[in-house]
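Participant: What follows is a predicted structure for the sequence shown.
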Amino acid sequence: MLSAFFDYNVYIFNVFVAAMDRRIQQSLYEQFQVTELEVNLRKRLFELSDLELEKLHAYRRKIEPHVHDLIGEFYDLLVRDEYVPRLIGDSETFNRLKTGLHRYILDLFSGFYDSEYVNNRLRIGLVHKRIGVEPKYFLSAERFLIRCISNKLETIIENANERQSTINCVSKLIAFDTSWILDTYIGGLMDEMQDIKAKTDTYVKTLELKVENLTALANRDPLTELYNSRAFRDSLRKALLLSKQNRTSVSVVYLDVDDFKGINDDHGHQEGDRVLKHIGFLLSELPSDYDIACRQGGDEFCLAMINCRASKAVKFVESLIEQFKKEFPKYSLSIGIAQHGEDGDTDVDALIHNADKKMYIAKKAAGFKVCA
């Protein structure tokens, strides 16, 4: 169980590392799977024609000398909200934001509205999402920026129709930009949801593995790793019910180490534990996957042999005795065998008790003895 828990967590970590490695090798444009077709589609949605974008580019040199003042006007409007200064935090961040805005404004008039342009817009959205700018503040800032650029264009372009056409184009282009920027917000939320789901799935799987591990520990004897008495009784009851349906036999073997107290007293508890562990090992090598073995308590063990008559159980026990003798020739075992027949009786305790009684009958004789 612990191995499965470890392997699963290693698997999750490797998947995460592989995903992150693929991600950092891609541009935002690639991560969001943007295509040239999608870029052109959005241009049409926002009614941005190549002709008016070319005209916008013609004003780059005229707008550039005014960008510094434009940025000052923009931030004068922006910092009226007490949230903005707290978000900006310090002068270094403020200067970086102004530098970024300077580049953004010039990009509006660059004449290039391709994959690199879109990639930069996606990056803007990602940065604002990371520093915690909520969409409502971003959209408010967008409105202020359009107002500031429009005010400057009012002073630069004399022809009223041309001026209004250019202002409209800037407004549409900023809306085009915002559509990409909001994609990063939405994508970020989706990523967060996926992260939460992945963490939840991992947490649930971890809990399941822990529960399985704890259940296994609760059902097992820590020394021999066989089932404990409670788990054995539960499993035996299920086996008896199935045996009743199928009209088959179940044999219960009850095993006790002779003079176990003497072994501990004369040779120490380590020797006693070694004997118990070896019996646990022998009982774990069962002839059928359906057979059930347990440490009943102290030096007593129980084995339920499914679809097995007492005569067949005796043969298994004789083989077990021979293997035990090879390891511990000076010690002996007393063994009782009780068979559940086809009468339909499913009394677990009665069957175990019958095997126990036969074990005590066997114990009256010296050396290895089996009573069936």
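Facilitator: Received, thanks. Since we're looking at a predicted model, the values are computed, not measured.
Participant: From here on, just use CA atoms for contacts and neighbour counts.
Facilitator: OK.
Participant: burial of Lys325, as a residue count?
Facilitator: With neighbours defined by other C-alpha atoms under 10 Å, the count for Lys325 comes to 14.
Participant: In contact with it, which residues?
Facilitator: Counting by C-alpha atoms under 8 Å, 6 or more residues apart in numbering, Lys325 makes contact with 331-332.
Participant: Which helix or strand lies directly C-terminal to the helix or strand hosting it?
Facilitator: Counting by DSSP states H and E, the element that carries Lys325 is helix 310-327. Downstream of helix 310-327, the next assigned helix or strand under DSSP H and E is strand 333-340.
Participant: Pull out the buried residues from the helix or strand following that next one.
Facilitator: Per DSSP H and E, the first helix or strand lying C-terminal to strand 333-340 is helix 348-363. Neighbour-count burial for helix 348-363, counted by 16 or more other C-alpha atoms under 10 Å, picks out 348, 351-352, 354-363.
Participant: Tell me which stretches of the stretch 1-150 of the chain form strands.
Facilitator: With strands called from DSSP state E, counting those that start in this stretch, the stretch 1-150 of the chain shows none.
Participant: Show me the helices in it, by range?
Facilitator: Remark: helices assigned in the stretch 1-150 of the chain by DSSP state H, counting those that start in this stretch are 2-24, 28-31, 36-45, 50-57, 60-63, 67-78, 83-88, 91-108, 115-130, 135-156.
Participant: In TSV: those, plus mean neighbour count and distance to Gln270.
Facilitator: As requested, those are exported to TSV (neighbours: other C-alpha atoms under 10 Å; distance: least, C-alpha to C-alpha, whole Å):
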stretch	mean neighbour count	distance to Gln270
helix 2-24	12	26
helix 28-31	16	62
helix 36-45	13	75
helix 50-57	15	89
helix 60-63	15	90
helix 67-78	17	79
helix 83-88	13	68
helix 91-108	14	69
helix 115-130	18	61
helix 135-156	16	70
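Participant: Take this one as well and set it beside the first:
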Amino acid sequence: MHNLNQTLAEQLNISKQEIEKRKSFLDFTKKDEEILLAYKPIIAKHCNGIVKNFYDFMTQYTEVSTIIGDAETMRRLYSAMNRYVLELFDGHYDKDYVSKRLRIGLVHQRIGVSSDLYLSAIYRLQLNLHNTVAMYEMGNKDYMDMFSLRQAINKIIMFDIQFVLETYYSGLVNQVEAAKSELKTYADSLEKKVEDRTRELEELSMRDMLTGLYNQRAFFEYLRKEISNAERYRESLVLCYLDLNGFKAINDKKGHQEGDNVLITTGKLIKDSMRESDIAFRYGGDEFALILPHSTLEEADVFAKRLIKNFRVDEMQGVSFSMGIAAIGPDVYVDAEALLSAADKEMYSAKAKTKKRRGFYVSSVYVGD
């Protein structure tokens, strides 16, 4: 992430001391700076020709002409290159000068000029400068002075290349970091989607597809967990277990579709009758179960009466239910199988009464009495 409060040089930790150190590595001395400044008038005289020769050569390549794109951009580049060539011979190569080189690298990197294309271009410019020096050299007997000028040109070009490429590499590092960040964000997002989907699938695997209630697999998981919680906190817990009366006749006479409708309606009536903290299940066939945490037999009886009332309002084609209720805690606790067995026994006790008279029957027991 770029810091907009810092210059490029500051972001790349390029200080005045760093600049002088790099000059030292190149043996780029004050004498070299003076030589370049001394020959600036000669370079300025030939600058347009140097730039023209440079672009005449470079625009032969489709990659370069494609990046430039149009005549207006070409004119701007001509003007910018003229300034750049003259700046090479300014004689002052301080932090401001380095900042301009860094910006060149940044602009090139942003518009898609590859580092190898940049190096080819700067080499072509270096040749053009040497050719200009060669023209002047033919009328100058001070060959030692010309040799020093050539060396100074090589040094300033290498000095520039360091900073331009540093910006390139910094840009690439930023791109890599941005890509890593995007990849991490995507991976985190994908991981969350997988977790969410796994949770959804897990939830679906514990749901009865017909009624939307939890299924038998979920029943045993929840019952064991709720018994454990009740025992840990010394609370009461109630299990209601009910079986529909008259359901087989509906299935036999009107078909399974009508039987399914009865089961679906039963599931809805149970959900409408229970509290938010209660947990409802279709145990299998026409058998249903409810876990009532933090509840007593009296509270379970209130639920049973509410469910009977809702069944009668809906009419349910004459279908009723028999319910067995078993309670544990806060003094005595049993395991899930024992509690289910007690509720099942009470359900059959209630169902036995339907042989004499059809209707709703409830039988309850406190396990431990």
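Facilitator: Here it is on my side, so go on. Quick caveat, the model's predicted, so the values are computed rather than measured.
Participant: TM-score, when you put one on top of the other?
Facilitator: Overlay of the two chains. TM-score (TM-score structural alignment, normalised by the length of structure 2): 0.71; 322 aligned residues with a C-alpha RMSD of 4.0 Å.
Participant: What range does the helix holding Lys325 of structure 1 cover in structure 2?
Facilitator: For helix 310-327 of structure 1, the aligned range in structure 2 is residues 297-314, judged by TM-score structural alignment.
Participant: Could you pull out the buried residues of that stretch?
Facilitator: Of all the residues in stretch 297-314 of structure 2, those buried under the rule 16+ other C-alpha under 10 Å are 297, 300-301, 303-304, 306-308, 310-311.
Participant: any idea what Ser170 of structure 2 aligns with in structure 1?
Facilitator: In structure 1, the residue paired with Ser170 of structure 2 according to TM-score structural alignment is Asp183.
Participant: So that match, which state does it fall into?
Facilitator: Judged by DSSP: H, G, I helix; E, B strand; the rest coil, the three-state class of Asp183 of structure 1 is helix.
Participant: Let me see the contact set for it.
Facilitator: Contacts for Asp183 of structure 1 were tallied using C-alpha under 8 Å, 6+ apart; they are 122, 125.
Participant: What residues of stretch 333-353 of structure 1 count as buried?
Facilitator: For stretch 333-353 of structure 1, a neighbour-count test (16+ other C-alpha under 10 Å) marks 333-341, 344, 346, 348, 351-352 as buried.
Participant: Out of those residues, which comes closest to Asp259 of structure 1?
Facilitator: Leu333 (9.1 Å; C-alpha to C-alpha).
Participant: What's the separation between the closest residue to the closest one other than its chain neighbours and Tyr104 of structure 1?
Facilitator: Leaving aside its sequence neighbours, Leu333 of structure 1 sits nearest to Val257 (C-alpha to C-alpha, 6 or more residues apart in numbering; 4.7 Å). Distance, Val257 of structure 1 to Tyr104 of structure 1, by C-alpha to C-alpha, to the nearest Å: 86 Å.
Participant: could you pull out the helices for the stretch 151-300 of structure 2?
Facilitator: Using DSSP H, counting those that start in this stretch, the helices of the stretch 151-300 of structure 2 run over residues 216-232, 247-254, 256-273, 297-314.
Participant: any idea how far the shortest one is from the chain center?
Facilitator: So that's helix 247-254 of structure 2. 53 Å (C-alpha atoms, centre = their mean, to the nearest Å).
Participant: Could you list the residues in contact with it?
Facilitator: Residues contacting helix 247-254 of structure 2 (C-alpha under 8 Å, 6+ apart): 257-259, 262, 286, 319.
Participant: can you rerun that using 6 Å?
Facilitator: The contact list for helix 247-254 of structure 2, computed with C-alpha atoms under 6 Å, 6 or more residues apart in numbering, reads Gly259.
Participant: which residues in structure 1 does that helix align to?
Facilitator: Here helix 247-254 of structure 2 aligns to structure 1 at residues 260-267, judged by TM-score structural alignment.
Participant: what about that stretch, how far off from structure 2?
Facilitator: With mean C-alpha distance after the TM-score superposition for structure 1, stretch 260-267 of structure 1 departs from structure 2 by a mean of 2.4 Å once superposed.
Participant: How many residues are close by Gln33 of structure 1?
Facilitator: Neighbours of Gln33 of structure 1 under the rule other C-alpha under 10 Å: 9.
Participant: ugh, wrong one, I meant Lys31 of structure 2
Facilitator: For Lys31 of structure 2, using other C-alpha under 10 Å, the count is 12.
Participant: what do you get for the one 4 residues further on?
Facilitator: Around Ile35 of structure 2 there are 21 other residues, counting by other C-alpha under 10 Å.
Participant: ok, for it, nearest residue in space, not its chain neighbours?
Facilitator: Closest to Ile35 of structure 2 by C-alpha to C-alpha, 6+ apart is Leu149, at 6.2 Å.
Participant: what's the helix or strand for the one you found?
Facilitator: helix 143-205.
Participant: gap between that helix and the chain center?
Facilitator: 20 Å.
Participant: Need the counterpart of Gly49 of structure 2 in structure 1.
Facilitator: Counting by TM-score structural alignment, the partner of Gly49 of structure 2 is Pro65.
Participant: returning to what we had before: how close does the match of Ser170 of structure 2 sit to Phe112 of structure 1?
Facilitator: Separation of Asp183 of structure 1 from Phe112 of structure 1 (C-alpha to C-alpha): 21 Å.
Participant: Now do the SS call for the counterpart of Gly359 of structure 2 in structure 1.
Facilitator: Under the alignment (TM-score structural alignment), Gly359 of structure 2 pairs with Gly367 in structure 1. Three-state call for Gly367 of structure 1 (three-state DSSP): coil.
Participant: Spatially nearest residue to Gly367 of structure 1, not counting backbone neighbours?
Facilitator: Leaving out its chain neighbours, the residue that sits closest to Gly367 of structure 1 by C-alpha to C-alpha, 6+ apart is Ser332, at 5.5 Å.
Participant: I figured the one you found was touching Val370, is that so?
Facilitator: No - look at Ser332 of structure 1 against Val370 with C-alpha atoms under 6 Å: they stay out of range, at 11.2 Å.
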